[in-house]
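Asker: Sequence and predicted structure are below.
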Amino acid sequence: MNETMLADIPGRGVDALKQLRAMTADICDVVPLTAEDDFHVTTVTMMTRNALLVDTRATDQEYDRTPAHVARGAMDHFQITLCVEGEMRFSSGRREVTMGPGAICLIDMAQPNRTVLRGGGSRTRLMAIILQRAMLAPRLAHPDSATATLLPSNHPHTRLLASHYAALTLPPEPEAGSAEATIEAIADIVAAAAGGTADIAAGVERAERHLYLAMIKRRIADNIETDALTADELCRHFQISRATLYRLFEADGGLSHYVREQRLNLAFRQLISPSAEDTRLIDLAVGMRFSSDSTFIRAFRRKFGLTPGELRELADNWLRETGAVPTIDTVLHQLARRRTS
């Protein structure tokens, strides 16, 4: 995500309720379904260039968005809401849905609606991607009738989509693709479920492929120094076939090639770090799952144009001359200059 803002309603009780009502006066009426002293809401809002991701934990309560609220024009957006914990009941006109954990619902905030949260003795947790109308409406064949579209927890795409809600709150992995592209793919799949345009329906497979690939690449990044990256393990974890897995990585030169490249990138970062200066090359090679230090050195030279030992020497010289640890970009720039000189 590009930016994170904390919007935490401080404490609980009457003062917290008053503060929330003041913040949402133009959006909805807030009605606690517990004693006011027990009222509590915590929200964390994260921003990208094309969406907001809002993570909310709340005691039992109701939100009423009346025609008067809609007329004020404070929120002419769609939101794609995932229920993580508890229960959410949403109604708009004659349309009504009930969501439990794992379910996803498309909501049109330009229409009057009512939301009831019930945590069953705990707090309800919702995660919502909020999109400008100009982004989602062109994807829908009938934008004004898409609200309350439910993707239940057993829908073919909900597990895939839900995994990306959690991933969007984490530091970005460059190889996994941008948060913006992930949100575009989520919007395509939800729009298709709600009755998308012909172009959107035709592009669902592409959006699904993007989300699977981003999800698998994040798992690879999280387990790059382990043995949990075999094709069999990834297929089992993501419940996909070996053929599907291999197709996903065709553009990256294949799964094995991609994993090896990421391990070499990690080795590069470790080699320029002073904290790893005493690490033997054989230990680094074994940690990166190479069969020997000579195999590791050859692969490293092919990728970066110098040996691990030469990279260490370059980084050490930079540290002595500048007093600072070189960044990866600094080292790569120096290598590029060396090749052209």
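Answerer: Nice, thanks for sending it over.
Asker: use CA for all of it now, contacts and neighbours both
Answerer: OK.
Asker: Could you pull out the strands in the stretch 101-250 of the chain for me?
Answerer: 104-108, 113-118, 124-132, 149-151 (DSSP state E, counting those that start in this stretch).
Asker: Out of those, which is closest to residue 33?
Answerer: In terms of Cα to Cα, the element of these nearest to residue 33 is strand 113-118, at 8.6 Å.
Asker: Residues contacting the closest one, please?
Answerer: Strand 113-118 has contacts (Cα atoms under 8 Å, 6 or more residues apart in numbering) with 58-66, 86-93, 124.
Asker: How about stretch 161-174?
Answerer: 1, 46, 82, 102, 127, 178-179, 182, 186, 211, 215, 218, 221.
Asker: The strands of the stretch 101-250 of the chain into CSV, with extra columns for distance to residue 283?
Answerer: Shown next, in CSV, are the strands of the stretch 101-250 of the chain (distance: least, Cα to Cα, whole Å):
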stretch, distance to residue 283
strand 104-108, 46
strand 113-118, 53
strand 124-132, 42
strand 149-151, 48
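Asker: try it against this one:
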Amino acid sequence: MRFSSADFDTPELAIERFRQLTGDLCDVIIYGDAKDFRVSSATLHLSGALLLESQTSALRYDRTAQHVARGIDHFQVVMYLAGGAEFVARDRTFLQRAGDICIIDMARPSLTREMQARDGATHVLSFVLPRLLLTPLAMTDAGPTVRILPRETPYGRMLGDYMLAVRRCAAELTHSESQAVVQSLALLVASALDSRPDAGDTNATLSQDAVRARIKLHIDANLGLGSLGIESLCREFGLSRAGLYRLLAPQSPAGYIQQRRLHRAFAMLISPAFRAWRIIDIALECQFSSDATFIRAFRRQFGLSPGEARKLAEQRVPGAPPGSGQALPAPDAEASRWIAQLTGTVLSGSPA
């Protein structure tokens, strides 16, 4: 099945029809002017699963308890080929970059805020798998609402590579081949859901570099939580305060967390998806107690104020370093390199 805003006389009619199609799954909020809305999507049935690929304007998807109650009990496996998203679930915020794999439990409420690519759109590949397909394969079905597999990890790269391979061949598969492909994908996803290392059991067998990488990934996944701090990290990873300080040296844990929150705030300020947010809203979202505290810390880190960063983003290519006179490639240039690494080719529509 295919759907395209180009088939409608006006963007408003396309939006209305798109909301009708997605109404059982979530509420859709359009970022920016409705007249700029565009969508092109294709759906393919694969032996009990769905393959979805879409290119759209940046959107916000709000899956509420009312939507969950309608009984669609699936997992969605998502990879952004261009753009990215923030997922909010159970008061936690998860950042997904292009090339990362995100597994979403659709049986729980969540909020998705998309971050568009340089061309103003997002490009998403996803698979929807019934829970009944995963339950016999997973050791437990009580996993998190959202799980991110970073593109840097071997398992994340492997799963992304598999998704793209299925995408290339899906339309040519026989029924029995399609069943085998879906079963293999379900097994890979179930294994990812089960991969929850217990810090108390595994830290002794991991190198310091591996533990440090896990700590940093955990910090990035929880930047929106006020409870993120030295004590929570020590509990999570079974470390003493001295051990945590040694792993993150020469920075202090608090200094590293603030630096990551400032970088997250910078990304929000230059993203059109957050253009309507006030600076104080971004400051609070990134766990700063006031706009004054945020502005001081931001200026120390980047050499300009949050307001100046936002104005620069409107005048030049996003991603240019503060104070430089030369614009660098947009953030999605880096993302396209990751996708090219996975596919062996540069995707059409992606920056070279």
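Answerer: That came through, no problem. Computed from a prediction, not measured in an experiment: that's the story for all the values here.
Asker: What TM-score do the two superposed chains give?
Answerer: Once superposed, the chains reach a TM-score of 0.52 (TM-score structural alignment, normalised by the length of structure 1), with 193 aligned residues with a Cα RMSD of 2.6 Å.
Asker: most tightly surrounded among the strands of the stretch 101-250 of structure 1?
Answerer: strand 104-108 (a mean of 25; mean count of other Cα atoms under 10 Å).
Asker: To what extent does it diverge from structure 2 after superposition?
Answerer: Following the fit onto structure 2, the mean deviation recorded for strand 104-108 of structure 1 is 0.6 Å by mean Cα distance after the TM-score superposition for structure 1.
Asker: What span of structure 2 is that strand aligned with?
Answerer: Mapped onto structure 2 using TM-score structural alignment, strand 104-108 of structure 1 covers residues 101-105.
Asker: With stretch 210-227 of structure 1 instead?
Answerer: By TM-score structural alignment, stretch 210-227 of structure 1 lines up with nothing in structure 2.
Asker: gap between that stretch and the chain center?
Answerer: Distance, stretch centre to chain centre, for stretch 210-227 of structure 1: 13 Å (Cα atoms, centre = their mean, to the nearest Å).
Asker: buried ones in it?
Answerer: Using 16 or more other Cα atoms under 10 Å as the test for burial, stretch 210-227 of structure 1 gives 210-221, 224.
Asker: picking up where we left off before, where helices are concerned, which of the contacts of strand 113-118 of structure 1 count?
Answerer: In helices, judged by DSSP state H, none of the contacts of strand 113-118 of structure 1 are found.
Asker: I'd like to know which of those are buried.
Answerer: 58-65, 86-88, 90-92, 124.
Asker: who's in contact with the lengthiest helix in structure 2?
Answerer: As assigned by DSSP H, the longest helix anywhere in structure 2 is helix 175-194. With contact meaning Cα under 8 Å, 6+ apart, helix 175-194 of structure 2 is reached by 46-47, 49, 77, 103, 129, 133-135, 137-140, 143, 147, 159, 162-163, 166, 170.
Asker: Give me the distance between residue 282 of structure 1 and residue 51 of structure 1.
Answerer: 46 Å (Cα to Cα, to the nearest Å).
Asker: And the two? Which one has more around it.
Answerer: Set side by side, residue 282 of structure 1 and residue 51 show more neighbours around residue 51, with 20 against 16, by other Cα atoms under 10 Å.
Asker: correct me, but the more buried one touches residue 132?
Answerer: Yes. Applying Cα atoms under 8 Å as the test, residue 51 of structure 1 and residue 132 come out as touching, 7.3 Å apart.
Asker: measure the equivalent of residue 12 of structure 2 over in structure 1 to residue 79 of structure 1 for me?
Answerer: In structure 1, the residue paired with residue 12 of structure 2 according to TM-score structural alignment is residue 14. Per Cα to Cα, residue 14 of structure 1 is found 28 Å from residue 79 of structure 1.
Asker: Check residue 270 of structure 1 too.
Answerer: 41 Å.
Asker: again with residue 136 of structure 1
Answerer: Residue 136 of structure 1 is 9 Å from residue 79 of structure 1, by Cα to Cα.
Asker: quick one: which of these two has more around it?
Answerer: A direct count of neighbours by other Cα under 10 Å for residue 136 of structure 1 and residue 79 places residue 79 higher, at 24 against 20.
Asker: what about that one, which SS state?
Answerer: Under DSSP: H, G, I helix; E, B strand; the rest coil, residue 79 of structure 1 falls in the strand class.
Asker: Just give the nearest non-adjacent residue to it, would you?
Answerer: residue 130 (4.3 Å; Cα to Cα, 6 or more residues apart in numbering).
Asker: Looking at structure 2, name the residue matched to that neighbour.
Answerer: Under the alignment (TM-score structural alignment), residue 130 of structure 1 pairs with residue 128 in structure 2.
Asker: can you give me the end-to-end distance of stretch 70-86 of structure 1?
Answerer: End to end - Cα to Cα - stretch 70-86 of structure 1 spans 27 Å.
Asker: buried ones in that stretch?
Answerer: 70, 75-86.
Asker: Quick check: the two most widely separated of those residues?
Answerer: 70 and 85, at 28.0 Å, using Cα to Cα across the buried residues of stretch 70-86 of structure 1.
Asker: any chance you could map the helices in structure 1?
Answerer: Going by DSSP H, structure 1 shows helices at 14-23, 67-71, 133-136, 158-168, 179-195, 198-202, 204-222, 231-238, 242-248, 255-271, 281-287, 293-304, 308-322, 328-340.
Asker: With distance to residue 30 of structure 1 added, can I get those in JSON lines?
Answerer: Formatted as JSON lines, the helices of structure 1 follow (distance: least, Cα to Cα, whole Å):
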{"stretch": "helix 14-23", "distance to residue 30 of structure 1": "6"}
{"stretch": "helix 67-71", "distance to residue 30 of structure 1": "12"}
{"stretch": "helix 133-136", "distance to residue 30 of structure 1": "24"}
{"stretch": "helix 158-168", "distance to residue 30 of structure 1": "25"}
{"stretch": "helix 179-195", "distance to residue 30 of structure 1": "28"}
{"stretch": "helix 198-202", "distance to residue 30 of structure 1": "36"}
{"stretch": "helix 204-222", "distance to residue 30 of structure 1": "35"}
{"stretch": "helix 231-238", "distance to residue 30 of structure 1": "40"}
{"stretch": "helix 242-248", "distance to residue 30 of structure 1": "45"}
{"stretch": "helix 255-271", "distance to residue 30 of structure 1": "48"}
{"stretch": "helix 281-287", "distance to residue 30 of structure 1": "54"}
{"stretch": "helix 293-304", "distance to residue 30 of structure 1": "58"}
{"stretch": "helix 308-322", "distance to residue 30 of structure 1": "57"}
{"stretch": "helix 328-340", "distance to residue 30 of structure 1": "50"}
